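just need the structure, nothing else, for what follows:
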Amino acid sequence: MVEYRYLGNSGLRITEITYGNWVTHGLQVDRDKAIATVHRALDLGITSFDTADVYANTGAEKILGKALKGIPREDLEIFTKVYWPVGNRGPNNAGLSRKHIFDGIHGSLRRLKVDYVDLYQAHRFDYETPLEETMRAFGDIVRQGKAMYIGVSEWTAEQIREGHALAEELGFQLVSNQPQYSALWRVIEDKVVPTCEELGMSQIVWSPMAQGVLSGKYIPGEQPPAGSRATDDKGGANFVKRFMDLETLQAVQRLKPIAAEAGLSMPQMAIAWVLANPNVAAALVGASRPEQLDETVKASAITLDTNTVEAINSALAGVSNQDPQATYSVSPRTRPI
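Model prediction:
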């Protein structure tokens, strides 16, 4: 069964393997298969589920709401996010203004068919809204019982520090950040992670397998397998392309004997690598079919020994991005429309 970790210095415990439905639900996978995959996650011991209003333009939240119908609410930890535009592209239908945050939480609760979410996250930083306005809105949502905890996603260390200070002044707490993190994308290690450790915040990391590249299924010099994310013209291919150069794919192939020596599959080793970071509370995993989860959940409770971690890092030296400056280019300077 999947083990639990505390989220930041809060009392909330979440499954260290958390199910995320970005890209798959409402896009790559039909509704029945998506619901079946959520049910498999529950059977395997996953109780934490991450989504966002923007995923499939609200479609992912709707599917997750249907899939979790009938499960006792106290047995689940449900996360969602606000920032990107959904539905009509109006002048206030994006960002982290008080209006958009409240429109966002009401829409998410309706689609998820719940009275509250456990974690409500700022999907990006909004340069056009005063941070105090954003934090006051989140604080009011917590006080109204519509969200139990507040987190952010892909904020820089400085933004996290400023937001955390304002939240404390306003009587609530930021507990988490949701960044991209994998053995190929380590840009949070230099500044974001130490800041969060100091402030009592955890990471809930997405793409721990680098969009599937760390599974080793992309062979250098060969066409991507049919049906893989690299062939998905609905958005998946765009996200995975940064890892599809020849040098990176060759380096990933060097991981296969390391995984074999450790008695692990490539996905299990990739997920265990991110969970080895003590500031990581959970690794987000998705699946396009239920049986994929059977393998990935086995990464829970795996402890990689020092030699294995060093071998992984050595194999990926030169292709793993560790530049902290990459954290400063994620949030748009102007609100998307």
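
please make it C-alpha for all contacts and neighbour counts, starting now.
Noted.

next SSE downstream of the helix or strand harbouring Lys99?
Secondary structure assignment for Lys99, by DSSP states H and E: helix 98-112. Using DSSP H and E, the helix or strand that follows helix 98-112 towards the C-terminus is strand 117-122.

re earlier: list the buried ones in the helix holding Lys99?
Arg98, His100, Ile101, Phe102, Gly104, Ile105, Ser108, Leu109, Arg111, Leu112 (16 or more other C-alpha atoms under 10 Å).

just the angle between that helix and strand 117-122, please?
For helix 98-112 against strand 117-122, the angle by axes from the mean of the first three to the mean of the last three C-alpha atoms, to 10 degrees is 140 degrees.

one more to line up against the first:
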Amino acid sequence: MEYRRLGKSGLQVSALGLGSWLTFGAQISDKVADELMGIAYDAGVNFFDNAEGYAEGKSEIVMGKILKSQGWERDSFVVSSKVFFGAENKGPNQTGLSRKHVTEACHGALKRLQVDYLDLYFCHRPDKNTPIEETVLTMNTLIEQGKILYWGTSEWSAAEITEAIAVSKDYRIIGPTMEQPQYNLFERKKMEDDFLLLFRDHGLGTTIWSPLASGLLSGKYTNGDVKDTRLADVKLGWLKENVMQADRLHKVEKLQEVADNLNVSLAKFALAWCLKNPNVSSVILGASKSAQLKENLTALEVVPLLTDKVMEKVEEIMGTKPVLSQF
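Sure thing, here's the model as predicted:
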């Protein structure tokens, strides 16, 4: 396993992490979740990602029980939570980024995960109804209380993150350390354009999600069959609609040929492509089967195979590289 600094912080996170969205407390049994975390930890993964909104809090409960039963030393793993969507209850003060909800959601996450503090705490979405100043000050208070160590954002715009940093500088308090954006061969603008000044001037770290574009970049959907996959879930119709687009499937078929020429799986190829970006601190893996996770955990071996020539071929196929904004 390779470890990378989380932005300009001193925290070292595994280049590959394990996330629980759509799986823990929902798609897979607690026994399988336990097995997956054990496989990841034994492979050197030290970052486990979660959120209050995953399975309405059940995901954190499952992960908390596993962390407790495994008995791993607390200083050997990094665990995160996110606040915005609420857990089981969705009352007026049970969602969003108000001082009240951010504080109470933190307490709830600590209880569900059965830990004394969160290593990483993300604002899961921007909250248009709460001043950024209020959220920044609340996060700093939680750090001072020892309940969280680092805070960050997820799916915020560059302008919103910049405002949060400015507020923290005005108050001389701790600002956001990391952002959790979607990043894959189809979704590239934030990581490769919007955030460039944040990387350069503020050392923003990133823990990227959906590196396989919800499984599309694993190649398993190219025949159009979604049976026995998450896309067969009627509640995820929006996800299926986004993934199963003809032009995207065609590009995946072409990428498969490139991966075949390198004698690697398309999933490992796509993960290695994300890992090659120096602004990526950690790539969050999702998994429902142990064999799938074991395979993807070896993606770092593929990074050296991504030569300039291979990368040029990828750009030729994808046509998704963003045009850089004028600074």
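
tell me which of the buried residues of helix 98-112 of the first structure is nearest to Ile258 of the first structure?
Taking C-alpha to C-alpha as the measure, Ile258 of the first structure lies nearest Leu112 of the buried residues of helix 98-112 of the first structure, at 41.2 Å.

from Leu131 of the first structure, how far off is that closest one?
27 Å (C-alpha to C-alpha, to the nearest Å).

same question for Gln159 of the first structure.
9 Å.

OK, contacts around Thr162 of the second structure?
Leu198 (C-alpha atoms under 8 Å, 6 or more residues apart in numbering).

what of Tyr120 of the first structure?
Each residue near Tyr120 of the first structure by C-alpha under 8 Å, 6+ apart is listed here: Phe79, Thr80, Lys81, Val82, Ala147, Met148, Tyr149, Ile150, Gly151.

about what we covered before: tell me the average deviation of the helix holding Lys99 of the first structure from the second structure after fitting.
Helix 98-112 of the first structure, aligned to the second structure and superposed, deviates on average by 0.3 Å (mean C-alpha distance after the TM-score superposition for the first structure).

neighbour count winner among Gln159 and Leu131 of the first structure?
Leu131 (19 against 16; other C-alpha atoms under 10 Å).

what sits closest to that one if chain neighbours are left out?
Gly163 (7.0 Å; C-alpha to C-alpha, 6 or more residues apart in numbering).

neighbours around Phe169 of the first structure, how many?
No Phe there; residue 169 of the first structure is Glu. Neighbour number of Glu169 of the first structure under other C-alpha under 10 Å is 12.

then Gln223 of the first structure?
10.

same check, this time on Met209 of the first structure
26.

tell me the counterpart of Asp305 of the first structure in the second structure.
Residue correspondence to the second structure (TM-score structural alignment): Asp305 of the first structure is matched to Thr307.

that match and Val136 of the second structure, how far apart?
Taking C-alpha to C-alpha, one finds Thr307 of the second structure at 41 Å from Val136 of the second structure.

neighbour count winner among those two?
Shown here are Thr307 of the second structure and Val136; by other C-alpha under 10 Å, Val136 has more neighbours (25 against 10).

tell me which element the more buried one falls in.
Going by DSSP H and E, Val136 of the second structure is in helix 132-144.

and Ala41 of the first structure, by the same measure?
Taking DSSP H and E as the criterion, Ala41 of the first structure maps to helix 31-43.

which positions in the helix or strand following that helix come out as buried?
Proceeding N to C from helix 31-43 of the first structure, the next assigned helix or strand is strand 48-50, under DSSP H and E. Of the residues in strand 48-50 of the first structure, Ser48, Phe49, Asp50 count as buried by neighbour count, 16+ other C-alpha under 10 Å.

can you tell me how far the most centrally placed residue in the first structure is from Ser320 of the first structure?
With distances taken as C-alpha atoms, centre = their mean, the residue of the first structure nearest its centroid is Trp206 (3.3 Å). The spacing between Trp206 of the first structure and Ser320 of the first structure, counted by C-alpha to C-alpha, is 16 Å.
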